[in-house]
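Chemist: Got a sequence here, can you build the structure:
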Amino acid sequence: MAISGIPGLGSGMDVGGMVQALVNAEAAPKTAQLDNLEKATTSKVSALGQFRSALSTFQTALGKLNDASLFEKRSATSSAADTVSITADSKAIAGNYNVQVFNLAQTSKVALAGFENASDAIGSGTLTINIGDESLDIDVTDASLTDIRDAINAAGKDQGLSATIVNDPSGKGGARLVLSSDKSGTGNDISVAVSADATGDLGRLTFQPTSGADEDFQPTPVDADNPRAARVISYSRDANLAIDGINLSSASNTVEDAIEGVTLTLKAAQTEDALTNAETINLRVAEDKAGVRTSITEFVDAYNKMLESINSLTSVVSVGGDDGEPLAAALVGDSSVRSFMSAMRSELGSVAGGDGIRILADIGITTQRDGTLGVDNTKLNKALDNNFEQVNGFFTGDQGLTARLESKVKPYTESGGILENRTTALQNTLSSVDDQRETLATRLTKLESRLFAQFNAMDMLISQMSSTGNFLTAQLDSLPGVVKKDT
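Modeler: Just a heads-up that it's a prediction; the model follows:
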């Protein structure tokens, strides 16, 4: 096969160069066509991906605003959150409440009789520990306070009972077993009974506290004459409070049933002065208008961001002044985009049935000159303050604005939807371009081989003709009577 730049043996022509030029001339139109098709198709695939992403982001904002629970949320505030905090669910009715906290709920804690050393064995038997109506039996044999403590902690963890040992550095109080319960409320005091068959000094751990109410729920003072005597560190007690002047009690500092849908957490009792002066803590429950306002603003922002993305994908930009050819984005004139935006504008401008809030403009949302949505916060706040339920009905539900908009977006973004099918078709086109390139390459290879064969045959023929001509010239020159011209 001849190589470009090396002349043919017979003709002296650049056979390789001529073949290459002819092959290039044959390939150029189809290659340009495939290059243009590939570039345009790739641009559209990318643009449709961006379009779908913008729609999905907008769809997320629609779903958030169409959540009925958004409008059921309640905001709850306390004028003294360090004394009583408040939370409210959707069942709570908006209103104001005045609360007084007289005392917090308490759990029981007792210190049993003291012993000289925690490690000394004090006896065998059964300890029955009562916490209100619940009881726990602890069997011990030749046990020390340390052994008893460990047995109580192992058996009592599921009942909220724990034990520790406290040592008096002065030696007067000795080593004492301290029992604590996590069960608050009046009547849940800890008491300890020891079986009749107990041996040693185990019986000294018997303890029956007096009524907390009789002691005004004050801890038992240390007995100066017997510092190792058992005593109450804290009585179990109900929390006592008043809501709008109505006295209430609660076994827990978490009060859930006093006001429907409202949970109060008592953190501290009011001071004596505050209670004497009848000072109250104000609690307020209201619709969570701030959360709704935020979601509406996010809906507007998401629409505007989607519109910005669509505008960039359908824009035509002038290049090089009046004489320059404009640069068109990948989705200029795209039917899917036109149909989608037409549906969006139709729904945004449609009038809802019923009274009150019927169009977006009624809550301060209007279309600007550039097609984006703008928010009049004053008008939006007024609508939320005066027509909260109507705003709810306008946006949410099967016939609400967000559901109608969602029905227009979904066919484009769903699996197997408009945009996915179009993308698949474009990807098939790209695969077809690859196939056509392979077909073209095969055809050009065959063309090149054929041209080389033809040009080489021609070169050989010329070579043969040249040889024949030279032979005839030599024969003629050798004939008698032939006169050569002087050169």
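
Chemist: make it CA atoms for all contacts and neighbour counts henceforth
Modeler: Noted.

Chemist: Which parts of the stretch 351-487 of the chain are helices?
Modeler: Remark: helices assigned in the stretch 351-487 of the chain by DSSP state H, counting those that start in this stretch are 377-386, 388-395, 401-413, 418-477.

Chemist: The third one - contacts with which helices or strands?
Modeler: Okay, so that is helix 401-413. helix 15-65, helix 335-349, helix 388-395, helix 418-477 (3 or more CA pairs under 8 Å, 6 or more residues apart in numbering; DSSP states H and E).

Chemist: can you put those in CSV and add mean neighbour count?
Modeler: Converted to CSV, the helices and strands packed on helix 401-413 look like this (neighbours: other CA atoms under 10 Å):
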stretch, mean neighbour count
helix 15-65, 17
helix 335-349, 14
helix 388-395, 20
helix 418-477, 15
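
Chemist: okay if I get those helices as JSON lines plus distance to Arg74?
Modeler: Below are these laid out as JSON lines (distance: least, CA to CA, whole Å):
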{"stretch": "helix 15-65", "distance to Arg74": "16"}
{"stretch": "helix 335-349", "distance to Arg74": "29"}
{"stretch": "helix 388-395", "distance to Arg74": "13"}
{"stretch": "helix 418-477", "distance to Arg74": "40"}
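
Chemist: One more, so I can put them side by side:
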Amino acid sequence: MTMSINTGLVSGMDTGTMVNQLIQLEAAPQNALKSRLSTTQVTASAYRTVNSALAALATAAEALAKPESWTSTKGSSSAGSVTVATTSSATPGSLTFTVAKLATTAASVSTGRWATTTEPAGLATLDFLSTVDGSSKGSVALDGTESLEQVATKINATAGLGVVASTVQIAPGQFALQLSAATSGAAAGFELAAGSPFSATGVGQDAELKVGTDTATTSSYTIRSASNTFDGVLTGASFTVTREESTPVTVSVAADPDGLATKVSGFVDSINNALQTIRTYTENTPGSKAALRGEYAVTSIGGQLLDAVISAVGTLGSAAQIGIQSTRDGAIVFDKEKFSAAIKASPDLAQRLVGGTGTAGDPGAVTGIAGRIRDVAKVASDVTTGTLSSMAKGQDSLVRDIQDRIATWDLRLAKRKEMLTRQFTAMETALSSLNNQSNWLAGQLGSLSQ
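Modeler: The predicted structure follows:
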């Protein structure tokens, strides 16, 4: 309920303005709370921004601390028709072969044609046989009343059949039923029992690679795959063939120093991002308006990250040997050329310096740079126990408390304004009454003098 206020017609005072000014004076504590609320919200956001950078760093460090991250390999092929893909478990190796066959998919089409796909097709029960050994793959019961669409639906719904059916338009007003094996390869091949109104349009065939040649001094062997992708022929690698090749093709899996360098470079970028974020939010130079200006709990994390990088790793020495070191302004630099040279000179040195040696818990295990960075970042950013997470939650709690106090002040000031409005209204009413009495007395005195 809003109370109207007398504007001072009797007293001549602007009582409405006076009430608003009094309320503004009394609202000073609330305004201070609002200013504090804004600062607290900015602080909470700053903690979370730093926390996000450290959480990302912890993830990057965790990945680089795993041994499989250091088995970086790349595949290559001497022919454009063969592509190679590797996984983290791939090991160096090579294989030379010719592509004798490509994998194909068995298929058949109905010999009959229909004007529509919805009229009764007149097909009897279909018996599917394996082209490998003639054994039954399954049957689809039909009574002739089903349309082509219904026949296709029944075939596709038959579990274990391994055949996909679809209606195809051969020409305007001519439809047929197409049957295809669900997968390529010889084992998926099928045929229909004798008498069925279908003819084969494709034969299921495995892809074949021929390795070596049969001569007086050498022998050959064949590698088969139901698809055109060969998995596991070389450990941790797969290669896909797209055409037959009578000219020998060589696929190779080799160590990839550049791939390792890219991983380490990305890790260093994550460290620098975390360090820069910390510096930005804790800047303590004169005139700085940083949200966490001079906050030791945060700046100390930056110091721990730097120590984790530049400190020696057991008896191995520092990471400067592999091109990782700090600058005077507290950043981390990565020298790719030095890293590559170190990899060539001692292939496992970088892994031991960054990833550590031994298994966690072993007496002789040494934590590498990645492990040390991970530990520092996790202590700070852990969702439940992280120091930064706890600080952000503390600011959130303070925000809620301040918001509650501001809301209480809203009620208090509203009641105060109502009370002042009533008081000034009462004053104007009293003055009006006195003014009326004065006018009446003046009138009475005036009548006595006549």
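
Chemist: returning to that earlier point: minimum distance to Ser339 of structure 1: which of the helices of the stretch 351-487 of structure 1 has it?
Modeler: Ser339 of structure 1 lies closest to helix 401-413 among these, at 9.8 Å (CA to CA).

Chemist: how about that closest one, which residues of structure 2 does it hit?
Modeler: Using TM-score structural alignment, helix 401-413 of structure 1 lines up with residues 369-381 of structure 2.

Chemist: ok, residues contacting that stretch?
Modeler: With CA atoms under 8 Å, 6 or more residues apart in numbering as the contact definition, stretch 369-381 of structure 2 has outside contacts at 51-52, 54-55, 57-59, 61-62, 64-65, 301, 304-305, 308-309, 313, 353-356, 385-389.

Chemist: With distance to Ser309 of structure 1 as added columns, please give the helices of the stretch 351-487 of structure 1 in JSON lines.
Modeler: As requested, these are exported to JSON lines (distance: least, CA to CA, whole Å):
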{"stretch": "helix 377-386", "distance to Ser309 of structure 1": "25"}
{"stretch": "helix 388-395", "distance to Ser309 of structure 1": "24"}
{"stretch": "helix 401-413", "distance to Ser309 of structure 1": "15"}
{"stretch": "helix 418-477", "distance to Ser309 of structure 1": "16"}
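
Chemist: Out of those helices, the one nearest Val19 of structure 1 is which?
Modeler: helix 418-477 (6.1 Å).

Chemist: between the closest one and helix 401-413, how many degrees?
Modeler: 20 degrees (axes from the mean of the first three to the mean of the last three CA atoms, to 10 degrees).

Chemist: about what we covered before: out of the helices of the stretch 351-487 of structure 1, the one nearest Ser135 of structure 1 is which?
Modeler: Across the helices of the stretch 351-487 of structure 1, closest to Ser135 of structure 1 is helix 388-395 (CA to CA), at 53.0 Å.

Chemist: Now do that closest one: which elements does it pack against?
Modeler: So helix 388-395 of structure 1, by 3+ CA pairs under 8 Å, 6+ apart, packs with helix 401-413.

Chemist: Please report how far the most centrally placed residue in structure 1 lies from Ser342 of structure 1.
Modeler: Central residue of structure 1 (CA atoms, centre = their mean): Thr60, 11.2 Å from the mean position. Per CA to CA, to the nearest Å, Thr60 of structure 1 is found 20 Å from Ser342 of structure 1.

Chemist: Average offset of the match of helix 401-413 of structure 1 relative to structure 1?
Modeler: Following the fit onto structure 1, the mean deviation recorded for stretch 369-381 of structure 2 is 1.9 Å by mean CA distance after the TM-score superposition for structure 1.

Chemist: before we move on, the earlier item: what about the helices of the stretch 351-487 of structure 1, which gets the closest to Gly16 of structure 1?
Modeler: helix 418-477 (7.5 Å).

Chemist: can you give me the angle that closest one makes with helix 335-349?
Modeler: 160 degrees.

Chemist: Alignment lookup: Lys289 of structure 1 to structure 2.
Modeler: Checking TM-score structural alignment: Lys289 of structure 1 goes with Pro257.

Chemist: Hmm, its match is touching Ile343, no?
Modeler: Yes: between Pro257 of structure 2 and Ile343 there is a contact at 7.1 Å, judged by CA atoms under 8 Å.

Chemist: Between the two, tell me which one has more neighbours.
Modeler: Pro257 (21 against 18; other CA atoms under 10 Å).
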